[in-house]
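What follows is a predicted structure for the sequence shown.
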Amino acid sequence: MNKTRILAAAIAAVSLGALLPCSANADDAPSPCASLKRIVAAAPDGLASLTPEDGKGVAQPYGDDAQCSASRGSYQCTWTPHHDAGSSADALQGVAADIASCLPDATHDQNSPGRQHFYLGTRAKRTDITLTRADSSKLRLVVSGK
């Protein structure tokens, strides 16, 4: 009976060890969904209250050099996709997929290799989300509201 308990305790310890990480590797990167939802929640009247950091989570899976800015009517970020993100068209499609999955209520009304457009709300109070190529090597995300 004693050997059975020791064996059970050893199995439990090994099982628990498999579930726990060996080292602390916290991923402090903001998630695309959290960033997108925070930006869209601020639209249309609170976009100016957003900081440059608020949009970096949208770009971070695809690029590290996001430059974001807010104004009264829009919030925009521009970044260069990582080489491992594929072409800028591939990265554009990846961000569009993030937008579609994170904001399921958004209508995706334009899908082309160089431009993706989504909107939320009615014409009177609409939030537009536009993703384009800023140039041959950069992407631009613009969220604007009426």
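The structure has been received and is ready for your questions. Numbering: from 1, shown residues only.

switch to C-alpha atoms for all contacts and neighbour counts from now on
Will do.

Now for residue 113: which residues touch it?
Residue 113 makes contacts with 89, 92, 93, as judged by C-alpha atoms under 8 Å, 6 or more residues apart in numbering.

Wasn't the first one part of a helix?
So that's residue 89. Yes: counting by DSSP: H, G, I helix; E, B strand; the rest coil, residue 89 is located in a helix.

How much space separates it from residue 131?
Between residue 89 and residue 131 the computed distance is 11 Å (C-alpha to C-alpha, to the nearest Å).

Got another one to weigh against that:
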Amino acid sequence: MNRIRILATALAAASLGALLTGSAYGDDAPSPCTSLKRIVAAAPGGLASLTPDDGKGVAQPYGDDAQCSASRGAYQCSWTPHHDAGSNADALQAVAADIASCLPDATHDQNSPGRQHFYLGAKGKRTDITLTPTGSNKLRLVVSGK
């Protein structure tokens, strides 16, 4: 009887271990913080090295159609917020809250329904983060370095 209990315990532990290490979960998507920190770390001079996928984690909690691009001086993404995200203004505020919590050293110098602006760094080596609505149903994030 004792051998059966030991065997059952070993099987349960092995099954749990396989589940925990080999399973994918719905929340395995990149987090907004991971994506934001990666983008900001590349600024100001390395934004062109980023890929379109680097910014999708910022949008994923709010929209599934993020289109991102990189250039020498800026990285930008635009997406359509989910219907359950509320209005564009609500989604704009939610993404701004993510930026503020993920980048506590950023200065939030503009907070309006039409524009959220943050910056990091001293003049001459500043990284700007701007979030705006575009059209009636899209948001646009631009990270640029000076």
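Now that the structure is in, tell me what you want to look at. Values in this document were obtained by computation on a predicted structure and should not be read as measured data.

could I get the contacts of residue 113 of structure 1 as JSON lines with distance to residue 42 of structure 1 and neighbour count?
Shown next, in JSON lines, are the contacts of residue 113 of structure 1 (distance: C-alpha to C-alpha, whole Å; neighbours: other C-alpha atoms under 10 Å):
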{"residue": "89", "distance to residue 42 of structure 1": "28", "neighbour count": "21"}
{"residue": "92", "distance to residue 42 of structure 1": "23", "neighbour count": "27"}
{"residue": "93", "distance to residue 42 of structure 1": "24", "neighbour count": "19"}
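
ok, of these, which one's closest to residue 6 of structure 1?
Each of the contacts of residue 113 of structure 1 was scored against residue 6 of structure 1 by C-alpha to C-alpha, and residue 93 proved nearest at 54.1 Å.

Checking that closest one next. Helix, strand or coil?
Classified using three-state DSSP, residue 93 of structure 1 is helix.

Please name the nearest non-neighbouring residue to residue 121 of structure 2.
residue 127 (6.4 Å; C-alpha to C-alpha, 6 or more residues apart in numbering).

Could you pull up the residues touching that neighbour?
Applying C-alpha under 8 Å, 6+ apart to residue 127 of structure 2 gives the contacts 40, 43, 44, 119, 120, 121, 143, 144, 145, 146.

Mind checking which of the residues you listed are in strands?
Among those, the ones falling in strands (DSSP state E) are 119, 120, 143, 144, 145.

can I assume the last one is in contact with residue 76?
It refers to residue 145 of structure 2. No: in terms of C-alpha atoms under 8 Å, residue 145 of structure 2 does not count as a neighbour of residue 76; the distance is 12.0 Å.

contacting residues for residue 17 of structure 1?
Residue 17 of structure 1 neighbours (C-alpha under 8 Å, 6+ apart): none.

what's the spacing between it and residue 10 of structure 1?
In this view, residue 17 of structure 1 and residue 10 of structure 1 are 10 Å apart by C-alpha to C-alpha.

next one: residue 138 of structure 1
The value you get for residue 138 of structure 1 to residue 10 of structure 1, if C-alpha to C-alpha is used, is 54 Å.

Equivalent analysis for residue 139 of structure 1, please.
With C-alpha to C-alpha as the criterion, residue 139 of structure 1 and residue 10 of structure 1 are 53 Å apart.

Which one of those two is surrounded by more residues?
Taking neighbours as other C-alpha atoms under 10 Å, residue 139 of structure 1 and residue 10 compare with residue 139 leading, 26 against 12.

That one pairs with which position in structure 2?
The alignment partner of residue 139 of structure 1 in structure 2, by TM-score structural alignment, is residue 139.

so where do the strands sit in structure 1?
67-70, 74-79, 107-112, 115-122, 125-133, 139-145.

Check which helices and strands the second one sits against.
So that's strand 74-79 of structure 1. Packing partners of strand 74-79 of structure 1 (3 or more C-alpha pairs under 8 Å, 6 or more residues apart in numbering; DSSP states H and E): helix 56-59, strand 67-70, strand 139-145.
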